[in-house]
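J.: give me a model of this one.
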Amino acid sequence: MNEIKLTTKASYLWQWGKLLSLTGAAQVLVQGSSLVGGILVIRLLPASEYALYTLANTLLGSMVVLADSGIGAGVMAQGGKVWQNPSQLGAVVATGLKLRLRLAVGSLVLALPLLAYLLLHHGASALMTTLIVLALIPAFFAALSDTLWEVAPKLHQRVKPLQKNQLAVSLGRLVLTALTLFTCPWTFVALLANGFPRLWGNKQLKALSGELLDLKQTPDPAVQKELLGMVKRILPYTLYYCVSGQITIWLLSFLGSTASIARIGALDRLSVVVTVFSTLFTTLISPRFARLSGDRSQLFRHFLRIQLGLLVVAFCTIAGVRMAATPILWVLGPEYTGLEGELTLNMTGNCLNWIAGSTYALYSSRGWAMKPLVSIPLSLLPIVAGTWFLEVGTLLGVITLNICIACVQVCVSITYSCFKIYQTPRQTDPAAF
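T.: Just a heads-up that it's a prediction; the model follows:
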């Protein structure tokens, strides 16, 4: 009997090791090409232009988060219940696409005027501001549907086609960036080079999803009610996250200099290392966590294992960046030398945010949503305290503030997850991870 258990455990570990190694290798290629493309942007754009590029990308991220408002997590949660039924899964995805498009309009109305103001505030001409705003729109609409078209392949663990799609898009961005910025080193050109490959990739994702779900399905009112309920619970937190998630950029945009914005944008390029782990997590871990049956002991056991893995990866990443800080800054360019301490601290904040975001992905994949009246005050506390005691108009000040905020987010997310797992009843026949 013991031999059978050992054999089963060894087979399980071998399966996961093979899956992580293959997926990780593909992600290294994907994010490696993204990193090279990002360094090209840093090197080829003047510091003033790169500051504008950083502002535009920050607004793009906030627009995408606002247009989602929990829809992606809700589709994953609802899809996890019917993932083996193509018709029902198709209805879930169709409903999510419809709701996300509605929210996209409001996101554009709120974000684009703010972007125009910040660009003008930091020295962009009226013509350049207009071109940047227009160039951001294709990238925004490309980001609206990619995560929803990935739901079915992730639930069915069709990892290899997803990796091929991501690699093709990343290489496309790299090629377009190299071809265009050498001759046209402007922010709006870099944004277009970033958005068009993703539009092509989304068409391929839709074709892949068509093999796993019924594309002809129309939105389901029952699913829409569930998704809207989740959006209502998450929307206040989403609005808060649009500010707190990029608090360093926002504070420097209003209180700091254009040079500081360029520097924090360049340092954040190294967060591509964390993006590798984040993509692995959302591709392999959170979909499987969503598929687990509602057994308390099983959920808690897997949750603890995942948290331990997150901590180990984060510690190793921070240590590696600390040891290689000087050569990393040399690669970024002479305008960013002497920022070894800021680079290490910024990576610490990125890793803590990754842990908080991964924990959020776990509990939201189960359809759990924290009440904004609880989460937002807890999250506002470090922001208010930090802006009072720290010099948030400086690069070091905003990086330190980001670390404080991330620490609170990690504690809140883990505590809430444990609370929801504790409320889950025990079952005698839990599903396998």
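
J.: going forward, measure contacts and count neighbours with C-alpha atoms only.
T.: Fine.

J.: can you count the residues close to residue 85?
T.: The burial metric for residue 85, expressed as a neighbour count using other CA atoms under 10 Å, is 13.

J.: does the nearest residue to it once chain neighbours are set aside count as helix, strand or coil?
T.: With sequence-adjacent residues excluded and distances taken as CA to CA, 6 or more residues apart in numbering, residue 85 is closest to residue 213, at 7.6 Å. Following DSSP: H, G, I helix; E, B strand; the rest coil, residue 213 is assigned to coil.

J.: so what touches stretch 322-333?
T.: Here stretch 322-333 makes contact (CA atoms under 8 Å, 6 or more residues apart in numbering) with 39, 42, 43, 266, 336, 337, 338, 339, 340, 343, 344.

J.: pull the distance from that stretch to the chain's centre.
T.: 24 Å (CA atoms, centre = their mean, to the nearest Å).

J.: and the host helix or strand of residue 109, which residues are buried?
T.: Residue 109 is part of helix 86-121, with elements assigned from DSSP states H and E. Going by neighbour count (16 or more other CA atoms under 10 Å), the buried part of helix 86-121 is 86-97, 99-101, 103-104, 107-108, 111-112, 115-116, 118-119.

J.: would you do the same for the sequence below? I want to compare the two.
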Amino acid sequence: MIKFKQHPKYNTIVNWGKLISITGSAQIIVQGVGFACGILIIRLLPVQEYAFYTLANTMLGTMTVLADSGISTGVMAQGGKVWANKEKLGAVLATGIDLRKKFGLVSLIVSIPILVYLLIHNGASVLTSLLITTALIPAFYAALSDSVLEIVPKLHQTILPLQKNQIGVGVGRLLLTGLTIFIFPWAFIAILAAGIPRILGNVHLRKLGHNFADKNQKPDQEVRTEILGLVKKIMPTSIYYCVSGQITIWLISVFGNATSLAQLGALGRFSMILTVLSAIIATLIIPRFAKLASDKFLLLKRFVQIMVILVVLLSVVVLIVYLFPTPILWLLGDAYKGLPFELLLSIIGGCIVLLGGIVFSLYSSRGWAMSPLLLISVNLLAIIILASLLDLNSLRGALYFNIALGLVALLQTVLFCTYNILLTKNEQYEETQ
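T.: Here you go, the predicted model:
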């Protein structure tokens, strides 16, 4: 034991063990609460109301991506350079939030009419559509700042307070949902119950961030220019991902019916299992990867390590779903039983998309951006080919489509990240990360 403690890597292993256990246990609680809330909503909402809920949540994700368009990535990249300077980090944070608000207004104006149209197309009344879109605004308002506010504690690896805040938001959502949805089983109530706790959580996030970033700083023009430079590179890709990232939902909402849409949304709830892993990577790995010295051998080593660990962990998740589909589907209720193969396809697709998203976050945190023309051209070609080969009117066809398109995107991101790592010019560094 003494010899083991004297090993040069002992302290590193112990520190990583503590960080992963804290982050992992907290995320298990957060996602467990979120999963319980999701199951509660699935079981209590009528199938058609859950279809509306699925559409609204999908549009919320789209609106958030549009409002970001690479801003949070720019804040992470700029913040990683000045994270130890309270004044400069405060200026980066203020600039990022200011940009998110302006982009958010445009996103809202573009997205709301589309959501209203899709809701009415799938059988919602005009009143129901208006109630759902109104209920979505608090959650969207919170989404404008929370991902940016989290960057400061992530850069300083202040993990415990960050996790406590996330747990508080999750518990608040569960309590509010439980108190309302039993009496009012409507989609807009479930959406509103999710948005209010996020706003309160952002108040705590702001206080936490101000421990390391000067709250009195104003948006900085130089920082704005740097962030917008990255946004210009990432925005076309972000807009594309708004469509392709949830393309199965859009396809079913246009060509399918409310039942298939509800089934797809219900199966997708199990992808929340994957968000535990995603949150750990986003909290512990991405910020550290962003701060690594510019040394190609170190970067390549870390990238390969991350990918190997992720592939192994995600393979275990797929195996568990393959072996035990019946008890998993039982959680969704009778309306969604009889979909074991579709569940497996949904999880496989979710794993592939998650893996591609993490690779995208890794290289974006270094300030690298893929050519939008290349990315969109390749993916549009893949969409055309896959659409001609698969039945997109069916749930299975849409899930196969999602898997194939995810593989194309994953291959692109891995090749691009590896290419940029190999082009990195070595600098003197100390491996302290």
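
J.: quantify their similarity with the TM-score.
T.: The TM-score (TM-score structural alignment, normalised by the length of structure 1) is 0.98; 431 aligned residues with a CA RMSD of 1.2 Å.

J.: picking that back up, and the helix holding residue 109 of structure 1, how far from structure 2 on average?
T.: Aligned to structure 2 and superposed, helix 86-121 of structure 1 gives a mean residue distance of 0.6 Å (mean CA distance after the TM-score superposition for structure 1).

J.: next secondary structure element downstream of that helix?
T.: Next helix or strand after helix 86-121 of structure 1 toward the C-terminus (DSSP H and E): helix 126-149.

J.: distance from that next one to structure 2 after superposition?
T.: For helix 126-149 of structure 1, the mean distance from the matching residues in structure 2 following superposition reads 0.6 Å, by mean CA distance after the TM-score superposition for structure 1.

J.: helices or strands up against that helix?
T.: helix 47-68, helix 71-82, helix 86-121, helix 187-210 (3 or more CA pairs under 8 Å, 6 or more residues apart in numbering; DSSP states H and E).

J.: if we can go back for a sec, show me the two of the contacts of stretch 322-333 of structure 1 that sit farthest apart.
T.: 43 and 344 (20.9 Å; CA to CA).

J.: related to what we said a few turns ago, what count of nearby residues applies to the residue nearest to residue 85 of structure 1?
T.: 22.

J.: residue 134 of structure 2 too?
T.: 14.

J.: cool, and residue 179 of structure 1?
T.: Using other CA under 10 Å, residue 179 of structure 1 has 12 neighbouring residues.

J.: in the host helix or strand of it, which residues are buried?
T.: Under the criterion of DSSP H and E, residue 179 of structure 1 resides in helix 159-181. Applying a neighbour-count criterion of 16+ other CA under 10 Å, the buried positions in helix 159-181 of structure 1 are 159, 162-163, 165-174, 176-178, 181.

J.: and stretch 128-140 of structure 2, what's buried?
T.: Residues of stretch 128-140 of structure 2 classed as buried: 128, 129, 130, 131, 132, 133, 135, 136, 137, 138, 139, 140 (neighbour count, 16+ other CA under 10 Å).

J.: kindly apply the preceding question to stretch 260-272 of structure 1 instead.
T.: 260, 261, 262, 263, 264, 265, 266, 267, 269, 270, 271, 272.

J.: and stretch 219-232 of structure 1, by the same measure?
T.: Neighbour-count burial for stretch 219-232 of structure 1 [16+ other CA under 10 Å]: 219, 220, 223, 224, 227, 228, 230, 231.

J.: could you do stretch 192-212 of structure 1 as well?
T.: Neighbour counts using 16+ other CA under 10 Å place 192-199, 201-206, 208-210, 212 of stretch 192-212 of structure 1 among the buried residues.

J.: off-centre distance for that stretch?
T.: On the basis of CA atoms, centre = their mean, stretch 192-212 of structure 1 sits 18 Å off its chain's mean C-alpha point.

J.: equivalent analysis for stretch 390-410 of structure 1, please.
T.: For stretch 390-410 of structure 1 - counting by CA atoms, centre = their mean - the centre lies 19 Å from the chain centre.

J.: what is the burial count for residue 32 of structure 2?
T.: 18.

J.: same deal with residue 53 of structure 2?
T.: Residue 53 of structure 2: 26 neighbours (other CA under 10 Å).

J.: contacting residues for it?
T.: Residue 53 of structure 2 is in contact with 187, 188, 190, 191, counting by CA under 8 Å, 6+ apart.

J.: quick one: secondary structure of residue 4 of structure 2?
T.: helix.

J.: isn't it right up against residue 10?
T.: Yes - in this structure residue 4 of structure 2 lies within contact range of residue 10 using CA atoms under 8 Å: 6.9 Å.

J.: ok, the residue lying closest to residue 212 of structure 2 once chain neighbours are set aside to residue 265 of structure 2 distance?
T.: Counting by CA to CA, 6+ apart, residue 212 of structure 2 lies nearest to residue 86, which is 5.5 Å off, once chain neighbours are set aside. Applying CA to CA, to the nearest Å, the value for residue 86 of structure 2 to residue 265 of structure 2 is 43 Å.

J.: circling back to that earlier point, would CSV of the buried residues of stretch 260-272 of structure 1 with secondary structure and distance to residue 418 of structure 1 be doable?
T.: Below are the buried residues of stretch 260-272 of structure 1 laid out as CSV (DSSP: H, G, I helix; E, B strand; the rest coil; distance: CA to CA, whole Å):
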residue, secondary structure, distance to residue 418 of structure 1
260, helix, 39
261, helix, 38
262, helix, 39
263, helix, 38
264, helix, 34
265, helix, 35
266, helix, 36
267, helix, 34
269, helix, 33
270, helix, 31
271, helix, 28
272, helix, 29
